[in-house]
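Chemist: give me a model of this one.
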Amino acid sequence: MSTGRFVNSMDPRSGLEVIRDWNGVAQVVLRSPKGASARVSLHGGQVVSWRNDRGEELLFTSSKAIFKPPNAMRGGIQMCFPQFGYSGTLERHGFARNRIWALDDEHPPLNHNDNGSKVSVNLILKPSEDDLKCWPHCFEFRLRVSLSKDGDLSLISRIRNVNGKPFSFSFAYHTYLSVSDISEVRIEGLETLDYLDNLSHKERFTEQGDAITFESQVDRVYVSSPNVVAVLDHEKKHSFVIRKEGLPDIVVWNPWEKKSKTMVDFGDEEYKQMLCVDAAAVERAITLRPGEEWTGKLELSAVLSTNCSDHLDHPAII
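Modeler: Okay, here's the model as predicted:
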């Protein structure tokens, strides 16, 4: 797999560090003072890399990923809007992840807050004429991606109805986490919740057991979920702490062996090294009246597993 990146440059208009993939699509690079980094592609507004201060890649990208618009790359964090999955009449996961976004001129593209603890990029997506033909609603989708001084990654989406009539949508941050071995991973925070099983025609079940572990294909939507969930990786001895706001659901997906072999942009054995845990609004559509705006927030932290319970017991507001 190669993105064929060119030499880094500075965008004179925004002051952002920008690289370009082999298709010429810009990617914005965010760097923390301690050495963590993230890359955000203008193709789909997709976060294509998130590395800690040791240079370890924390997001999964398939070795067979296709880096060619208009299709989204298999991996990273994808913006699923205005539809998740095949729940409506649009293309799978909606069109936002397949479009070219723009730097948002109305907000400072590179933003340090008062204590200089975050570096950010602001992107914007508006519908094209073709988009309006298949989904006739005018919107403004603003996305801010930030990297904290400690390497935490946060995404804030703001979707505004600039239409003359209400519209409804579903949404997800489709997040591919890199794990050592899926059989050594568990999720905490979803115990006893109801979930919709996409492998059983969205039949509703109730989760049993102390934590979620993996030994076969999983494709579930956990509804009315807590705002903090943890993914524990025993072999790497670290955990992902997922914090969310405005997103009531958590989607958990791993294709396992049989499904993996049917995907052209996914390796046959790669299911062992990835897990999707998506902050989402899927079960109930979000409806915006003219002029209304919705906000959905996600924050990802990678912490030592021994400290994980502290994050679950004391959720921070993002």
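Chemist: only C-alpha atoms for contact and neighbour calcs from this point on.
Modeler: OK.
Chemist: can you pull out the helices in this structure?
Modeler: Along the chain, counting by DSSP state H, helices occupy 129-134, 256-260, 308-313.
Chemist: could I get the ones you listed as a markdown table with mean neighbour count and distance to residue 197?
Modeler: Shown next, in a markdown table, are these (neighbours: other C-alpha atoms under 10 Å; distance: least, C-alpha to C-alpha, whole Å):
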| stretch | mean neighbour count | distance to residue 197 |
| --- | --- | --- |
| helix 129-134 | 12 | 28 |
| helix 256-260 | 16 | 15 |
| helix 308-313 | 15 | 25 |
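Chemist: got a markdown table for the ones you listed, with distance to residue 268 too?
Modeler: Shown next, in a markdown table, are the helices of the chain (distance: least, C-alpha to C-alpha, whole Å):
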| stretch | distance to residue 268 |
| --- | --- |
| helix 129-134 | 34 |
| helix 256-260 | 5 |
| helix 308-313 | 31 |
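Chemist: one more, please, to line up against the first structure:
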Amino acid sequence: MNCSSLVRDQSAKDAVKITKDKNGVDLVTLQNPRGFTAQVSLHGGQVLSWKNERGEELLFRSSKANSKPPAAVRAGIPICFPQFGNRGSLEQHGFARNRIWEIDYNPPPLHRNECDGKAFIDLLLKPSEEDMRIWPHSFEFRLRVLLTCDGALKLISRIRNIGCKAFSFSIAYHTYFLVSDISEVRVEGLETLDYLDNLHHKERFTEQGDALTFETEVDRVYVGSPHMVGVFDHEKRRTFVIRKEGLPDAVVWNPWEKKARTIQDMGDEEYRQTICVDGAAVEKPIKLKPGEEWTGRLELSALPSL
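Modeler: You can find the predicted model right below:
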């Protein structure tokens, strides 16, 4: 059986459920046999929740998050496309996270190892006339969100140029991990790397520490990062493992106290409960000629640590 059709099979009904949120937008709930769950909103094609087999939430959601379209939702994994940051006529972090996606019932086939179980959904974003006015490029953005049999969360993205001229884009999966306290967190896998510091006009520095810890605001793009990065939460004794392909950079962000107070959709003290570590392609935008396709893969695991 072609795995792209599993979402429509009778046997997949318990793994994939579609409801409406309070704004009438489709909300997809995925559940694997072990009891892990994920919720994906068609508003932004955004993962809003990821829970382990004990029902413990693994992703942060602000108590002040605005979930009414077209506002971006400060929760889970917003998709920043076709740009990360703020430049030109495009809104900050692009428009993908603000648009209503559709369920893709006929996606092109994927490899069997990208169909692990029946708990997945395929989504599709195409540009509207409004999008074409501000970013005049024809594309198809296909996204598969998948819960593996062992509870890992996978996002497999394919962006195809269906127009007649080349275009470039940057992209980031702005992942808000839920942590006990930011002061108890360290990030490993970024040591000795160069990073662009957004707090210093994107000036390039080199990471000096053995691990990244947090005592103040951080907003960095680590370039040429390895395909695996670890986020260690000492108090929860939990390690988030981030695996990525086609995403050469890693964005690390925490607003800290002063910046958090200026963010309307974030509580003053909520910076303590989250850290963003993103799989991204930022420093060198991805260029697609007509007919070309880019694929990026992000896999998140939550493991016990000593």
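Chemist: closest one to residue 49 of structure 1 among the helices of structure 1?
Modeler: Residue 49 of structure 1 sits nearest to helix 256-260 of all the helices of structure 1, at 22.0 Å, using C-alpha to C-alpha.
Chemist: next one: that closest one to chain centre, how far?
Modeler: Mean C-alpha position of helix 256-260 of structure 1 versus that of the full chain (C-alpha atoms, centre = their mean, to the nearest Å) differs by 22 Å.
Chemist: look up how far residue 80 of structure 2 lies from the residue nearest to the spatial centre of structure 2.
Modeler: Centroid check for structure 2 by C-alpha atoms, centre = their mean gives residue 173 as the closest residue, at 2.9 Å. In this view, residue 173 of structure 2 and residue 80 of structure 2 are 6 Å apart by C-alpha to C-alpha, to the nearest Å.
Chemist: kindly report the same for residue 232 of structure 2.
Modeler: Distance from residue 232 of structure 2 to residue 80 of structure 2, counting by C-alpha to C-alpha: 25 Å.
Chemist: ditto for residue 248 of structure 2
Modeler: Noted for residue 248 of structure 2: a distance of 15 Å to residue 80 of structure 2, by C-alpha to C-alpha.
Chemist: between those two, which is the more surrounded one?
Modeler: Neighbours were counted for residue 248 of structure 2 and for residue 80 using other C-alpha atoms under 10 Å; residue 80 has more, 22 against 19.
Chemist: would you check that the more buried one makes contact with residue 99?
Modeler: No. With contacts counted by C-alpha atoms under 8 Å, residue 80 of structure 2 stays clear of residue 99, the gap being 11.4 Å.
Chemist: now the common contact residues for these two.
Modeler: With contacts taken as C-alpha atoms under 8 Å, 6 or more residues apart in numbering, residue 80 of structure 2 and residue 99 have no neighbour in common.
Chemist: one step back: so which of the helices of structure 1 is nearest residue 119 of structure 1?
Modeler: helix 308-313 (22.9 Å).
Chemist: any residues touching the closest one, and which ones?
Modeler: Here helix 308-313 of structure 1 makes contact (C-alpha under 8 Å, 6+ apart) with 189, 228, 229, 230, 239, 241.
Chemist: adding distance to residue 153 of structure 1 and neighbour count, write the residues you listed out as JSON lines.
Modeler: Shown next, in JSON lines, are the contacts of helix 308-313 of structure 1 (distance: C-alpha to C-alpha, whole Å; neighbours: other C-alpha atoms under 10 Å):
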{"residue": "189", "distance to residue 153 of structure 1": "20", "neighbour count": "17"}
{"residue": "228", "distance to residue 153 of structure 1": "15", "neighbour count": "22"}
{"residue": "229", "distance to residue 153 of structure 1": "15", "neighbour count": "23"}
{"residue": "230", "distance to residue 153 of structure 1": "15", "neighbour count": "25"}
{"residue": "239", "distance to residue 153 of structure 1": "14", "neighbour count": "24"}
{"residue": "241", "distance to residue 153 of structure 1": "11", "neighbour count": "24"}
